[in-house]
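S.K.: pasting the sequence and the predicted model now:
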Amino acid sequence: MMEPTPFTLAACAEMLFRGLPITERVKRIDALGFQVEIWDWSRHDLKSLAATGATFSSMTGYLEGTLADKDGAERLVETARASIAVAKELGIPRLNLHGTGLDGQGLPIKAGAEMTGPMWITAADTLNRLADLGQQHDVTFVLENLNTAVDHPGVPFARAEDVLALVASVDRPEVRIMLDLYHAQVGEGNLVELVRRCAPYTGEIQVADVPGRCEPGSGEIHYPAIARALNEIGYRGTVGLEGWASGDDELALARFRDAFTL
């Protein structure tokens, strides 16, 4: 008999059940037994989201800004403060970050894939400031790796290797990695070893298959092997489906659950 999943499973309401209003998407995901992820909270009716009674896993933790320049960092920290207030309202423990703000197409507001030494120092300082906020308000900021080959060209601090190095240099529990394995497969590969190396600093795992960014089982990644590796290293946190449905949304969620059931 198969054992239940040792992980907490979540799903992105921005990417599933897209024919429904966002609150109805949240209700459907919650009714199927998953926690719920959202992106830009400023686009949603927060009272309606709270009224669903769903458990939310994460959301975008800023509205504007960038990690690695002074003015951008000020704006990032400022909008992170506003995001914390929303997180408290919705009971969200993790606030997602990127190297820079993204537009509606996922492109960087301020491009700069080449990271200089001063940029690394400024980024680490910004994360330390966010860690101070996290400590004060009991939330965790998670820095997500992205891919620059397909979805997010020009984003700084995009590679998982760079995110790991930056988060490890800060080395504070209020700043962790949002390890997105879809993006890592597109840009870097070697996912099982990556999961193991990032383990001490991982705040949450996000998944989708390659190509297509749909649910596990729709592409080339053997997610049951990823699930076994996570279990072997003792990971007991959240695994979130941040992907589209290749067909029926409920079937996509069932395939996701199956991939992470040991």
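M.R.: Sure, I can see it.
S.K.: CA only for contacts and neighbour counts going forward, please
M.R.: Will do.
S.K.: show me the contacts for the residue nearest to the spatial centre of the chain.
M.R.: Nearest to the mean C-alpha position of the chain, counting by Cα atoms, centre = their mean, stands Met178 at 4.6 Å. With contact taken as Cα atoms under 8 Å, 6 or more residues apart in numbering, Met178 is in contact with 96, 142-145, 202-206.
S.K.: leaving out sequence neighbours, find the closest residue to it.
M.R.: Distances taken as Cα to Cα, 6 or more residues apart in numbering place Glu144 nearest to Met178, at 4.4 Å, with adjacent residues excluded.
S.K.: count of neighbours near that neighbour?
M.R.: Counted with other Cα atoms under 10 Å, residues neighbouring Glu144 total 25.
S.K.: which residues does it contact?
M.R.: Applying Cα under 8 Å, 6+ apart, we find Glu144 in contact with 96-98, 158, 160, 163, 177-180.
S.K.: in strands, which of those appear?
M.R.: 96-97, 177-180 (DSSP state E).
S.K.: who wins for neighbours among those?
M.R.: Met178 (30 neighbours).
S.K.: and it, how far from Thr60?
M.R.: Distance check for Met178 against Thr60: by Cα to Cα, to the nearest Å, it reads 11 Å.
S.K.: and for Phe260?
M.R.: 24 Å.
S.K.: could you pull out the helices in the stretch 51-200 of the chain for me?
M.R.: Ranges of helices within the stretch 51-200 of the chain are 70-90, 117-137, 160-170, 181-187, 191-198, based on DSSP state H, counting those that start in this stretch.
S.K.: pull the contacting residues for the nearest residue to Glu74 once chain neighbours are set aside.
M.R.: Computed as Cα to Cα, 6+ apart, the closest residue to Glu74 that is not its neighbour in sequence is Gly65, at 7.3 Å. For Gly65, the contact set (Cα under 8 Å, 6+ apart) comprises 71-77, 100-101.
S.K.: roughly how far does the nearest residue to Thr202 once chain neighbours are set aside sit from Gly217?
M.R.: Sequence neighbours aside, Ile177 is the residue nearest to Thr202 in space, at 4.7 Å (criterion: Cα to Cα, 6+ apart). According to Cα to Cα, Ile177 and Gly217 sit 24 Å apart.
S.K.: surely Thr238 meets Ala227?
M.R.: No - between Thr238 and Ala227 there is no contact, the gap being 11.7 Å when judged by Cα atoms under 8 Å.
S.K.: thinking again about what came up before, out of the contacts of Met178, which sit inside strands?
M.R.: Using DSSP E, the subset of the contacts of Met178 located in strands is 96, 142-144, 202-206.
S.K.: putting a second one here so we can go through both:
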Amino acid sequence: MPRFAANLSMMYNEVPFMERFARAAADGFVGVEYLFPYDFEAEKIKEQLNENGLCQALFNAPPGDWAKGERGIASLPGREKEFRASIEKALHYAKVLDCKTIHIMSGNRVPLMLRDHQLSILKNNIALACDMALQGGVTIVLEPINLRSMPEYFLNRQDEAQAIVRELNRTNLAVQFDFFHCQIGEGDVTTRLMRDLPTIGHIQIASVPERHEPDAGELNYPWIFEKLDQIGYGGWVGCEYIPAGETSAGLGWFAPWKAGQKR
């Protein structure tokens, strides 16, 4: 049975961030994820995890200046020192939160820079991050993001991310497979899932095209969830969607899976 993690950056926005852990636990989730934890002390977040019996499934490394439009710095020239410091910070949070997976955003395309040059920067930085994370047992994941959602994002296709994983050949490097992004950017999601399953380290879901609850839109998620069981996927399924209304009221889709959730 898939293990679902509530994404606390998108879900339960009816209450402040630190109150969302209790809401997620009350609704039957045993894991949580979110974009960035860095506005809060790691120890305070850990208290919420412990108090509510939750597992930290995933979070993102620092993305650079989000307010100014940066979406990661891993592929940006001249930011290598800052990148290393960002991974050190992320690994500190991962240790405190007992989180074994960190997503590193690649960053936006650099105008006038050859793609191969920017790709080389990305690979060098990801290799460094994997080496830094290895001792703590942390896996680094890369996520292709569709160009409708982030028109300037550098990494957009599953095969691009998989090629990086194969070339770097790190045991703690995998791909984050987001059904929403894959369906919009590429389609044929089940074929891609089956092709890449051995190097998929985390999965995320949302309806397409609205990015709401996974019980509407053009993807048949009940069938997908059964397929994940059939193929033996044992990782987390992150619910990275924007509720169409009040979060708990929209969890009808979760009811068939709620009783079987395990950390």
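M.R.: Ah, there it is. A quick note: this is a predicted structure, and the numbers were derived from the prediction, not measured.
S.K.: residue in structure 2 matching the residue nearest to the centre of structure 1?
M.R.: In structure 2, the residue equivalent to Met178 of structure 1 is Gln176, according to TM-score structural alignment.
S.K.: what do you get for Leu90 of structure 1?
M.R.: When the structures are aligned by TM-score structural alignment, the residue of structure 2 matched to Leu90 of structure 1 is Leu97.
S.K.: kindly report the same for Trp39 of structure 1.
M.R.: By TM-score structural alignment, Trp39 of structure 1 lines up with Leu35.
S.K.: burial count for that match?
M.R.: When neighbours are counted by other Cα under 10 Å, Leu35 of structure 2 comes out with 17.
S.K.: surely it is in contact with Ala6?
M.R.: No - Leu35 of structure 2 is not in contact with Ala6 according to Cα under 8 Å; the separation is 11.5 Å.
S.K.: what about the residue nearest to Thr202 of structure 1, distance to Ala123 of structure 1?
M.R.: The separation that Ile177 of structure 1 has from Ala123 of structure 1, given Cα to Cα, amounts to 14 Å.
S.K.: if we can go back for a sec, count of neighbours near the closest residue to the match of Leu90 of structure 1 other than its chain neighbours?
M.R.: Sequence neighbours aside, Lys46 is the residue nearest to Leu97 of structure 2 in space, at 5.4 Å (criterion: Cα to Cα, 6+ apart). Close neighbours of Lys46 of structure 2, defined as other Cα under 10 Å, add up to 18.
S.K.: one more: Gly53 of structure 1?
M.R.: Using other Cα under 10 Å, Gly53 of structure 1 is surrounded by 12 other residues.
S.K.: quick check, the match of Leu90 of structure 1 in contact with Ala57.
M.R.: No - using Cα under 8 Å as the test, Leu97 of structure 2 is too far from Ala57 to be in contact (9.5 Å).
S.K.: which residue in structure 1 aligns with Leu58 of structure 2?
M.R.: Using TM-score structural alignment, the equivalent of Leu58 of structure 2 in structure 1 is Ser58.
S.K.: go on, Trp223 of structure 2?
M.R.: By TM-score structural alignment, Trp223 of structure 2 lines up with Ala225.
S.K.: do Glu167 of structure 2 as well
M.R.: With TM-score structural alignment as the criterion, Glu167 of structure 2 lines up with Ser169 in structure 1.
S.K.: check contacts around that match.
M.R.: Contact criterion Cα under 8 Å, 6+ apart gives Ala124 as the residues in contact with Ser169 of structure 1.
S.K.: how far away is it from Thr23 of structure 1?
M.R.: 39 Å.
S.K.: can you check Arg236 of structure 1 too?
M.R.: Where Thr23 of structure 1 is concerned, Arg236 of structure 1 sits at a distance of 28 Å (Cα to Cα).
S.K.: more crowded one of these two?
M.R.: Residue environment comparison for Arg236 of structure 1 versus Thr23 gives the larger neighbour count to Thr23, 18 against 13, counting by other Cα under 10 Å.
S.K.: which residue in structure 2 aligns with that one?
M.R.: Taking TM-score structural alignment as the criterion, the aligned counterpart of Thr23 of structure 1 in structure 2 is Met18.
S.K.: now swap in Arg75 of structure 1 and tell me
M.R.: Match for Arg75 of structure 1 (TM-score structural alignment): Glu82.
S.K.: and for Val207 of structure 1?
M.R.: Val207 of structure 1 maps onto Ile205 in structure 2 when the alignment is built from TM-score structural alignment.
S.K.: now do the contacts for its match.
M.R.: 178-180, 214, 237-241 are the contacts of Ile205 of structure 2 under Cα under 8 Å, 6+ apart.
S.K.: just those residues now: which is nearest Asp229 of structure 2?
M.R.: The closest of those to Asp229 of structure 2 turns out to be Val237 (Cα to Cα; 11.8 Å).
S.K.: is it true that the closest one lies in a strand?
M.R.: Yes - secondary structure of Val237 of structure 2 (DSSP: H, G, I helix; E, B strand; the rest coil): part of a strand.
S.K.: pretty sure it contacts Phe29?
M.R.: No - Val237 of structure 2 lies out of contact with Phe29 (Cα under 8 Å); the separation is 11.1 Å.
S.K.: quick check: neighbours shared by these two?
M.R.: Common contacts of Val237 of structure 2 and Phe29 (Cα under 8 Å, 6+ apart): 4-5.
S.K.: is it true that Cys214 of structure 1 touches Trp244?
M.R.: Yes - under the contact definition of Cα under 8 Å, Cys214 of structure 1 touches Trp244, with a separation of 4.5 Å.
S.K.: mind listing the shared neighbours of those two?
M.R.: Both Cys214 of structure 1 and Trp244 are contacted by Ala208, under the criterion Cα under 8 Å, 6+ apart.
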